[in-house]
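Engineer: sequence first, then the predicted structure:
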Amino acid sequence: MSQAADAVAAWLAELAEQRRLSPHTISNYRRDLDKLLSAAGEMPLAELHGQQIRRFIGQMHAQGLGGRSLARTLSAWRGFFAWLGRHGAVPANPCEGVRSPKSPKLLPKALSVDEVNRLLEPFADDDPLLAARDTAMFELFYSSGLRLAELAALDRDALDSILHEGEVRVLGKRSKARIVPVGRMAQRALAAWAEVRDQLAGADEVALFVGQRGRRISHRVIEDRLAKRAVQLGLPRHVHPHMLRHSFASHVLQSSGDLRAVQEMLGHASIASTQVYTHLDFQHLARTYDAAHPRAKRKP
């Protein structure tokens, strides 16, 4: 292993152990830094400068990487070089002042209320245990706006506060805890799952949601089950767990107008991350206006 690769491994280990970043985030950082080492080739990291970093980013952009992906990559590089600088391994951070190409700002894709209702209706599955589990998972996604990792990480002891207090405590990004309300329909689905969970779960398994082998369910299985259910119901788009989180946020904002409350429920560190849902809210208002107002024949 090269000296640069050793440094990458050491930085990622520190991020995992001290900052407790998720395995998914660590994996993304590793891929981004692999790109840096590949682009640098035999050149020592200490000899890289800003113009070369710009060239690397430009080459990746020409290969089809979008602005958001490049911004994430550049952020990983910048953090790595900052760490190297603190350890005296590089004279300066060559990523400072380098910006990624801009890309169009895409609004999160959310389901309509009717589509969510269809998705969460009682569903006939070959295996009633899996149907009960899936319904509980998807109801909880939409009820509380959880991230995929947050839901998969829940343990069985979360049921007590869900069923009796109507709330769930989750660990979000950077291990930041928050308490989120759980709606009545989600409580009902989770109570039904709690009655049959032990028929699927291993004897010593603490996870709330388990796969067919009785162990904690994987992210991929959750994604696949949700996508399959949407297809079987004939929904006209690919549905993934984060879409239920987006739908939760936009629907709550449409009903309440309380951006700060939505920010807290989503676990966003900055309200700027939540403000994107105000655009979704305006789209809803615009559609209502166009459909209802007698003089609403506006151009698209």
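Structural biologist: Ah, there it is. The model shown is predicted, which means the values in this text are computed figures rather than measured ones.
Engineer: switch to C-alpha atoms for all contacts and neighbour counts from now on
Structural biologist: OK.
Engineer: what sits up against the host helix or strand of Leu285?
Structural biologist: Using DSSP states H and E, the element containing Leu285 is helix 276-292. Helix 276-292 has contacts (CA atoms under 8 Å, 6 or more residues apart in numbering) with Leu107, Pro108, Ala249, Ser250, Leu253, Gln254, Ala296, Lys297, Arg298.
Engineer: okay, these in JSON lines with neighbour count next?
Structural biologist: Shown next, in JSON lines, are these (neighbours: other CA atoms under 10 Å):
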{"residue": "Leu107", "neighbour count": "11"}
{"residue": "Pro108", "neighbour count": "16"}
{"residue": "Ala249", "neighbour count": "27"}
{"residue": "Ser250", "neighbour count": "29"}
{"residue": "Leu253", "neighbour count": "19"}
{"residue": "Gln254", "neighbour count": "18"}
{"residue": "Ala296", "neighbour count": "13"}
{"residue": "Lys297", "neighbour count": "10"}
{"residue": "Arg298", "neighbour count": "7"}
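Engineer: got another one to weigh against that:
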Amino acid sequence: MQPQAPDAPLPDPMAAWLRHLESNRRYSPHTLDGYRRELRFLIELAERAKLPLDKLGNGHIRQFVARLHAQGRGPRSLARTLAAWRGFYQWWAPTIGLAGNPVAGVRAPKAPRGLPKALSVEQTQALLDRAPAKVATEPAALRDQAMFELLYSSGLRLSELVGLDLRYTRSAEHESRGWLSLEEAEVIVLGKGGKRRSVPVGQAALAALRRWIDVREQLAPPAASADDAAALFLGARGRRISPRVVQLQLARIAQAAGLPTHVHPHVLRHSFASHVLQSAQDLRAVQEMLGHANISTTQIYTRLDFQHLARAYDQAHPRAGRKS
């Protein structure tokens, strides 16, 4: 099933909810686009059932989820769908006098929880050594080096990276959601749920950032919008870099480095968490740096750490049973 055409206008209540999330909750454009897609699925399903949105009940929502699941939507995808629908009705229901939220209590099928993919320290080093600034001085190459060093140094989400400003900016046209502080060697980011946190930046990333900032103006157009003018990382046309460009550049460099797995930005976040936990053994500190609301989310990295210890045991212990 495909949602409504992406350019079709949303019903007024849905459009108003998205504006509320943007202006009052400071949700990122990436998150809002995802919610917009999920709301279009709800419209499509309601139209097929020949019911207006305010007449949908809990049973209808369960049927919709079952239909999407049968069509191949996985548990994680359905969980995102339900989060969007639930959030919309939670905001809208009181304004029109609905007795309750029809999405309340509806859960996506459980997914087997796999381990996050993380690179080894050696693989991460090979990737960052392969980044183009090692062999080039063009602005785009220096930008890529700075982005990838920062992703690994600070464990940022992709949306947090592209949302960074060069420095804190506040004007009538633009206010920073996240920004770099070279003086304090940290980035301040706005994470999930509108929660702001400060994350330290390592020396290698700071050096790469300074090299990029020295040439950043070469990509900055003279008549940029307030948002683009404030952005830390710029694309080829001088606009704030898009998540897709970051993904493509990282995948290309990882392939050139000969890494055996597909590398996307979140792999560097996972690698950061795994390597810091292996070194410091401080789960609470890793939780704070990643911006996890619940420490149980962070605890999955202890399983990665155990895998690392198990491999070391197999390789080193005389009674591990390895054949020479």
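Structural biologist: Noted; the coordinates are in hand. This one's a predicted model, so the numbers in the text were calculated from it and none came from an experiment.
Engineer: now the helix holding Leu285 of the first structure: which residue numbers in the second structure?
Structural biologist: Taking TM-score structural alignment as the measure, the second structure aligns residues 300-316 with helix 276-292 of the first structure.
Engineer: now do the matching stretch: distance to the chain's middle.
Structural biologist: How far stretch 300-316 of the second structure lies from its chain's middle: 27 Å, per CA atoms, centre = their mean, to the nearest Å.
Engineer: average offset of that stretch relative to the first structure?
Structural biologist: Aligned to the first structure and superposed, stretch 300-316 of the second structure gives a mean residue distance of 1.4 Å (mean CA distance after the TM-score superposition for the first structure).
Engineer: buried sites along that stretch?
Structural biologist: Residues of stretch 300-316 of the second structure classed as buried: Tyr301, Thr302, Leu304, Asp305 (neighbour count, 16 or more other CA atoms under 10 Å).
Engineer: okay, the first one and Ala273 of the second structure: tell me how far apart.
Structural biologist: Meaning Tyr301 of the second structure. Separation of Tyr301 of the second structure from Ala273 of the second structure (CA to CA, to the nearest Å) stands at 7 Å.
Engineer: ok, the third one next?
Structural biologist: Separation of Leu304 of the second structure from Ala273 of the second structure (CA to CA) stands at 10 Å.
Engineer: in which helix or strand would I find Ile179 of the first structure?
Structural biologist: In this assignment (DSSP H and E), Ile179 of the first structure forms part of strand 177-181.
Engineer: state the span of the second structure onto which whichever helix or strand comes after that strand is aligned.
Structural biologist: Proceeding N to C from strand 177-181 of the first structure, the next assigned helix or strand is helix 184-196, under DSSP H and E. With TM-score structural alignment applied, helix 184-196 of the first structure matches the range 203-215 in the second structure.
Engineer: so for the longest helix seen in the second structure, what gets flagged as buried?
Structural biologist: As assigned by DSSP state H, the longest helix anywhere in the second structure is helix 75-96. Neighbour counts over helix 75-96 of the second structure (16+ other CA under 10 Å) mark 75, 78-79, 81-86, 88-92 as buried.
Engineer: now the strands for the first structure?
Structural biologist: 167-171, 177-181 (DSSP state E).
Engineer: rewinding a little: the first structure: matching residues for the longest helix of the second structure?
Structural biologist: Under TM-score structural alignment, the match for helix 75-96 of the second structure is residues 67-88.
Engineer: what's next to that stretch, contact-wise?
Structural biologist: Counting by CA under 8 Å, 6+ apart, 7-8, 11, 29, 32-33, 36, 57, 60-61, 90-96, 99-103 sit against stretch 67-88 of the first structure.
Engineer: again with stretch 246-257 of the second structure
Structural biologist: Contacts for stretch 246-257 of the second structure (CA under 8 Å, 6+ apart): Ala126, Leu127, Arg130, Ala131, Pro132, Asp144, Phe148, His262, Val263, His264, Pro265.
Engineer: go on, stretch 159-177 of the first structure?
Structural biologist: Counting by CA under 8 Å, 6+ apart, 19-22, 147, 150-151, 154, 158, 178-184, 187, 190-191, 194, 208, 267 sit against stretch 159-177 of the first structure.
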